[in-house]
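Enquirer: A structural model of the following input is requested.
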Amino acid sequence: MTARAPIAPQVLAYAAELRGALIPLVDTFRQRQADDGTVADPSSADRRLLERIRDEASAFHRRHGRPEQAEALIADVDGWLAAGLDTPPHFGRSRDVLQAPADGSTVFFLAPLQSTNSAPPVGKRLDFFFALRKEPDALPELALSYPHPKNNCQSLILLAGSAGFAQGNCIVFFPENVAAHDKITEQPYAMFFYNKFRRIHETYALPGAAAVLTADSLPRASSDLAPEVCFEARAIWGYLHDSMHYQGLWPFDQHISLKMNWFVGLLEEIKVDAKTALACADGGVPFAQQQIDMILLERIFRYPQADDATRNFDSGTGVFLYSWLREYGALTGSPAEGGLLHLDQDKALAALREFVATVERLEAAVATDDDYRAAAKDLVRRHLPAGEAKQRYRFTEDQRVLLRAKGGLDRLPPLTFAEAEW
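Expert: Purely as a prediction, here's the structure:
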């Protein structure tokens, strides 16, 4: 069990300062932006608002000993003002000068960026977050058994943020999310706001599963968790998931372009989550059952409910995994006429072992990137049939049971994280 560590009062005061001073300004400005970050017909009021945001944010950087971030932000804003706010923003300087915070330290970042899965509208709009890094208490010991050769991930507690982070389901920030004219060549940080996960999981994943599964087979270990326990379990899942990407015959860091292929990447994501669940099942991992349940519930019962599910990468992983478990007898019953399915978790774990073995046999059999892509597409198409134009796949009649709760969940207002939840 983990102990809840209090957040220093001074840190909470900084968060309150940002909520009062900066959030209203940023949220007003981002309403003027299009999805690509541009401002149509920018006025002098738009310019003055952005200048004020620049001054407030850069002063905060300086007060907290981050002059490099202040200078980069000023240069990026001034460059955008000079080019015209009706041109796409370029905040590469701010992106590149940002450094991952040390464990126990805070991080503040402001730029036009894509806050993935936040409340609409989502695009390269101005946003900021202020967060505290808090790595799992169990991580040092766990890393001995499950070493990560290139760990660049940070577990964070979101303390304050503008609409893209304070509303909706965005729990990630990567450098490639930042609006910029150039692309990154490496990923020096990957930040995860895991304190948001508990409410997201209980609001969407659990009801989504309850609409499909019999009450006696519904996974429950990940529900009603204390905030600090949920944070710890989710952060460990994140660490194990990421470490699994660097194992095997085709490690992610050596084959990034290949693994970005939609079909290859879909199998990769399921594989690393499956290996995480199996590591938990095999013993020696803290909060093991909580993580197994989180993985099954999120992957299968939350991700497929996205509005763009037939184009969405994560949704595809969940729909595929659902049908894989059906094929291997882990999900039984008929969904016809509102029927519920029974989940056998032992058979689900056996099916995950077979999935990992299947993908690893595929990886051993292919010799080139083209071979891998072709084999991955063949395997994915076993359970995700081709869809209409511009769609990656279509739901089969059996798979549509995963959408049973969608109508009710879509009517819920976006989750709001106005205060630190920890």
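
Enquirer: okay, CA-based contacts and neighbour counts for the rest of this
Expert: Will do.

Enquirer: show me the contacts for E202.
Expert: E202 makes contacts with S223, as judged by Cα atoms under 8 Å, 6 or more residues apart in numbering.

Enquirer: how about it, secondary structure?
Expert: Under DSSP: H, G, I helix; E, B strand; the rest coil, the three-state class of E202 is helix.

Enquirer: for D41, same thing?
Expert: Following three-state DSSP, D41 is assigned to coil.

Enquirer: number of nearby residues for it?
Expert: 10 (other Cα atoms under 10 Å).

Enquirer: What of K347?
Expert: Neighbourhood size, K347 [other Cα under 10 Å]: 15.

Enquirer: Show the contacting residues for F263.
Expert: F263 sits next to 373, 376-377, 380 when contact means Cα under 8 Å, 6+ apart.

Enquirer: please redo it, this time with the cut-off set to 6 Å
Expert: Neighbour list for F263: 376-377 [criterion: Cα atoms under 6 Å, 6 or more residues apart in numbering].

Enquirer: next up, for comparison:
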Amino acid sequence: MTEILVQAGPEGRISRAEQSTERIVEHPAWPLLKDAVEQIRPWQSKDGSIDFAAEGAPAVADAERAVARVSAAVGELSPLLPHDAAYHTALVTDLRRWADGGFAVPDFLDSLLAFQPAAHREDGLQHLVVFPMYTQNGNPDRNLEAVVLRMVWPDWLAELERTRYDNPLYCGITFEDFTSGYDTNSAVLFPETIAVREAPERFSWGGIFCDREAARFRRVTTAAVDILGLDLPDDIRELIADQERCQEAFVLWDMVHDRTHSHGDLPFDPFMIKQRQPFWMYGLEELRCDLTAFKEAVKLADDGFPQGRDVQYAVLFDRMFRFPVTGDRVRNYDGLGGQLLFAYLHQHDVVRWTDNKLHIDWDRAPQVTNQLCAEIEKLYRDGIDRPKIVHWFAGYELVASHLSPHPGSRWAKGPDALDLTQPPRKLVDDVLPDEFPLSMFYEALAKKLKNVIASTKGITASTPEGIAA
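Expert: A predicted model of the protein is given here:
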């Protein structure tokens, strides 16, 4: 049951004693809310509106009743979550406004601004979130979604954020339960995915589901290690077998990765929002952030943080085994980053594929991985003094020095093969969907891991048979 609930203190923190001891998903109102949301979702168009003239559309009264059920369930659950009281009040208002407006394109800006999870980063704190939104790497439409989540903010992580890796907007989170948009590959809750009338001047939080990332990592890594015949040290085997330990690795990795987008020598907007650039530039940016997390993890391990060594393994294995063979080959910038890391380590004899088995030089891996990080950092530092198109070519040359471009690539032939009278954004049209195809090693691995990767859709820490393929 629940204890007596009080409002957050003057600093916005909710002590563990003040939290509900009841799981929100076990309250009778949660399945009612979830069922009402699932009823609404198929009625919605891509932009989140409901077209009552469309085939199979509901009567207006049916949609109004469904939204009323959502609001009623939120009202029942909200007293268990005093830290979200202002958000839930605004949410009910936004739901009613959507219904009163004839279910046009939804606008939940007011409730989005009222939702402030980063103001209450308390380990174990629950949140009930309802928004019309798309789920990144999941559902591309702005359907109504409901998710119950729990904050991951252990003392050791809070201290690192306070003293070494300031990131006041970052929220480590885990799933309790969710509607269909999260029964996908999505592992984030980002405010920019939510349907609003206008984007806020700045976002005040961002959440990453470390339980899904950890469970997916464990399943894919277990399969890859078996397929590749990789001999693992005992501490790595113990990591892969331990969901909680993997979650700690990912919540730290994500926190450092996230802040890196705005730190360092940056010749451009690191998030590249509303910019049109060749996808290898996105790939280099994501890899830079991961390798920075790796570099910091080496320092943390030397300083006695056990999570530091775990982050190193997580970065190496997720980047080398899962990223290159996940998704399609159309501008797959995360896949490209994984290919580049593997090729770099292979060409520096840290990774060897001999006698049909993969071997890793565990002693040299940190040094050589940090060496690649330094090369990317130099690319960025030099890029500050370059014109955009020159910087793009420099990025291409860095990638192409380790990965073979497609033989039909115009970019691989150099500047003379492109019409440089066009603005840079037009030259992106000359980039092939798969500028750097998979190597023979990855083509073979992709076939063997395909079903395993597909099986991670919707995975969480509580998925039955946790890491079985």
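
Enquirer: TM-score for these two?
Expert: Here the TM-score for the pair of chains, by TM-score structural alignment, normalised by the length of the first structure, is 0.82; 407 aligned residues with a Cα RMSD of 3.5 Å.

Enquirer: For the counterpart of W237 of the first structure in the second structure, give its distance to E213 of the second structure.
Expert: Residue mapping for W237 of the first structure onto the second structure gives W253, with TM-score structural alignment as the criterion. As defined by Cα to Cα, to the nearest Å, W253 of the second structure lies at a distance of 11 Å from E213 of the second structure.

Enquirer: try R322 of the second structure
Expert: According to Cα to Cα, R322 of the second structure and E213 of the second structure sit 11 Å apart.

Enquirer: Next: N356 of the second structure.
Expert: Distance of N356 of the second structure to E213 of the second structure, given as Cα to Cα: 29 Å.

Enquirer: Of these two, give the one with the bigger neighbour count.
Expert: E213 (25 against 11).

Enquirer: how about that one, what's its match in the first structure?
Expert: Under the alignment (TM-score structural alignment), E213 of the second structure maps onto F197 of the first structure.

Enquirer: Surely that match is in a strand?
Expert: No - under three-state DSSP, F197 of the first structure falls outside any strand and is assigned helix.

Enquirer: And A241 of the second structure? What does it align with in the first structure?
Expert: Under the alignment (TM-score structural alignment), A241 of the second structure pairs with D224 of the first structure.

Enquirer: Can you tell me how far its match is from E298 of the first structure?
Expert: Separation of D224 of the first structure from E298 of the first structure (Cα to Cα): 15 Å.

Enquirer: ok, the two, which is more surrounded?
Expert: Set side by side, D224 of the first structure and E298 show more neighbours around E298, with 22 against 12, by other Cα under 10 Å.

Enquirer: That one: what's it in contact with?
Expert: By Cα under 6 Å, 6+ apart, the contact list for E298 of the first structure reads A205.

Enquirer: what's the matching residue for it over in the second structure?
Expert: Matched by TM-score structural alignment, E298 of the first structure corresponds to D318 in the second structure.

Enquirer: For Y333 of the second structure, see how far away its match is.
Expert: To Y333 of the second structure, D318 of the second structure is 14 Å away according to Cα to Cα.

Enquirer: Strands along the second structure, start to end?
Expert: For the second structure, strands defined by DSSP state E occupy the ranges 126-133, 143-152, 170-178, 188-189, 206-209, 351-354, 357-360.

Enquirer: export the ones you listed to a markdown table and tack on distance to I40 of the second structure and mean neighbour count?
Expert: Putting the strands of the second structure into a markdown table (distance: least, Cα to Cα, whole Å; neighbours: other Cα atoms under 10 Å) gives the following:
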| stretch | distance to I40 of the second structure | mean neighbour count |
| --- | --- | --- |
| strand 126-133 | 11 | 24 |
| strand 143-152 | 7 | 24 |
| strand 170-178 | 15 | 23 |
| strand 188-189 | 20 | 22 |
| strand 206-209 | 25 | 23 |
| strand 351-354 | 50 | 15 |
| strand 357-360 | 49 | 16 |
